[in-house]
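# What follows is a protein structure lacking sequence information:
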């Protein structure tokens, strides 16, 4: 089951349209303060464990979305070899958001982008059981041990919440933290692998 945080619940319960929606109560400070829902879209394709191709429900525009909060192992492509756990991460992501799944895309800054100008977003999947966008994909991947922590500077406070799920997966030895996953003697270290991307002038981060 995909975990839903209290902060996400507050945003989604109040969300009744695609308009910009402030997440937090101004009277209470928290890591999700300032997070807004920028777009609602439909999944067209799962690229890998942290990247989706989606179509905006309003404009129909296609976007390549990079999940905030985690960095999943790479899959094998014509350009590079895959990493341990890459195939498993993509398989799990496909099971979480099959083609046609509706998703809501949230971030502190609508302009948050990474490599190849990919919008970087918290991706919340539609849950038919609750009638809400309450399934946090980055958290789901993190608690399955299929990603290390990743964010960009403007999104770091909110994205820090995913470290809890990553640490839990590491403690349980699941996913990439399982030494038997790819018969690797050493697994990535959750502390050493933390990445905070800072967008340079005229460029983006992965």
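Cool, the structure landed. Keep in mind that this is a model prediction, so the values were computed, not measured. Numbers count the residues shown, from 1 in each chain.

# contacts, neighbours, all on C-alpha from now
Noted.

# any idea how far the residue located most distally from the centre of the chain lies from residue 76?
The C-alpha centroid of the chain is most remote from residue 185, which lies 27.8 Å away (CA atoms, centre = their mean). Using CA to CA, to the nearest Å, residue 185 is found at 21 Å from residue 76.

# Same question for residue 56.
Distance from residue 56 to residue 76, by CA to CA: 28 Å.

# repeat for residue 144
20 Å.

# These two - which one has more neighbours?
residue 144 (23 against 13; other CA atoms under 10 Å).

# Residue 174 is in contact with that one, correct?
Yes - here residue 144 reaches residue 174: they are 6.3 Å apart, a contact under CA atoms under 8 Å.

# Give me the contact list for the longest strand seen in the chain.
Using DSSP state E, we find that the single longest strand of the chain is strand 36-48. With contact meaning CA atoms under 8 Å, 6 or more residues apart in numbering, strand 36-48 is reached by 18-23, 52-58, 72, 74-75, 86-87, 89-90, 93-94, 97-108, 110.

# The structure to be compared is supplied as follows:
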């Protein structure tokens, strides 16, 4: 089955990553925010959904063609805050708050799928981009230290990019890398 990811979207992503690697960080971090900005030159993308609710750091509800869908961000795992019979994990509330900051309710987004479209819980699996500036949300969550890479084949298109983002966050000692001991991650 062919991937629904368009060649144009992949070209934009690859170009954006190359710009980031060649130019570096823009320093657009809001005053008083300790996060390292990885936002690159804005590149808007065409929206195909709107954020309806942020469930936690790696799961959102989105409206797609008038229907609400639960969307699990591919390739990342954030600390648990809503798993039944499980305590809230270190940096879980912060990860949820960060995703809420990136994707406020009503934000137009682009969801791109990989090979497998849904997980065992029926959630849509997606790479999520903010439409107005093209921020790659899955990547940004990792780069800012709010999650760790989680690759489940065959949905591994950005596996190496995600590993590099998490490594950079760990090196910069940001997010959960600064706040949580190794056993809690």
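Done, it's in. Predicted model only: the values in this text are computed from it and were never measured.

# sorry, back to before: can I have the buried ones of the contacts of strand 36-48 of structure 1 as a ChimeraX selection?
Buried subset of the contacts of strand 36-48 of structure 1, written as a ChimeraX selection, criterion 16 or more other CA atoms under 10 Å:
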select :21,22,23,52,53,54,55,56,72,74,75,86,87,89,90,93,94,97,101,102,103,104,105,106,107,108,110
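
# Which ones among the contacts of strand 36-48 of structure 1 lie within helices?
86, 87, 89, 90, 93, 94 (DSSP state H).

# How about the aligned partner of the fourth one in structure 2, nearest residue that isn't a chain neighbour?
This means residue 90 of structure 1. Mapped onto structure 2 by TM-score structural alignment, residue 90 of structure 1 lines up with residue 96. Setting aside the residues directly before and after it, residue 96 of structure 2 is nearest to residue 57 in space (CA to CA, 6 or more residues apart in numbering), at 4.0 Å.

# Tell me who's in contact with the one you found.
By CA under 8 Å, 6+ apart, the neighbours of residue 57 of structure 2 are 77-79, 92, 95-100, 141, 146-147.

# That one matches what in structure 1?
Per TM-score structural alignment, residue 57 of structure 2 is aligned with residue 49.

# and residue 48 of structure 2, what pairs with it in structure 1?
By TM-score structural alignment, residue 48 of structure 2 lines up with residue 40.

# where does its match sit relative to residue 177 of structure 1, distance-wise?
Counting by CA to CA - residue 40 of structure 1 and residue 177 of structure 1 are separated by 33 Å.

# same question, residue 7 of structure 1
Distance from residue 7 of structure 1 to residue 177 of structure 1, by CA to CA: 28 Å.

# cool, and residue 9 of structure 1?
Applying CA to CA to residue 9 of structure 1 and residue 177 of structure 1 gives a distance of 29 Å.

# the more surrounded of these two?
Comparing residue 9 of structure 1 with residue 177 by other CA under 10 Å, the one with more neighbours is residue 177, at 25 against 16.

# pretty sure the more buried one contacts residue 166?
No - using CA under 8 Å, residue 177 of structure 1 is not in contact with residue 166, being 9.6 Å away.

# which residues in structure 2 form strands?
Under DSSP E, structure 2 gives strands at 49-56, 59-64, 67-73, 76-77, 108-112, 124-130, 148-149.

# residues in structure 1 matched by the fifth one, start to end?
What it means is strand 108-112 of structure 2. Using TM-score structural alignment, strand 108-112 of structure 2 pairs with 102-106 in structure 1.

# mean shift between that stretch and structure 2?
Following the fit onto structure 2, the mean deviation recorded for stretch 102-106 of structure 1 is 0.6 Å by mean CA distance after the TM-score superposition for structure 1.

# contacting residues around that stretch?
By CA under 8 Å, 6+ apart, the residues outside stretch 102-106 of structure 1 that reach it are 35-43, 121-126, 133.

# Which residues are in contact with the most centrally placed residue in structure 2?
Centroid check for structure 2 by CA atoms, centre = their mean gives residue 138 as the closest residue, at 1.7 Å. Applying CA under 8 Å, 6+ apart, we find residue 138 of structure 2 in contact with 58, 73, 74, 75, 76, 127, 128.
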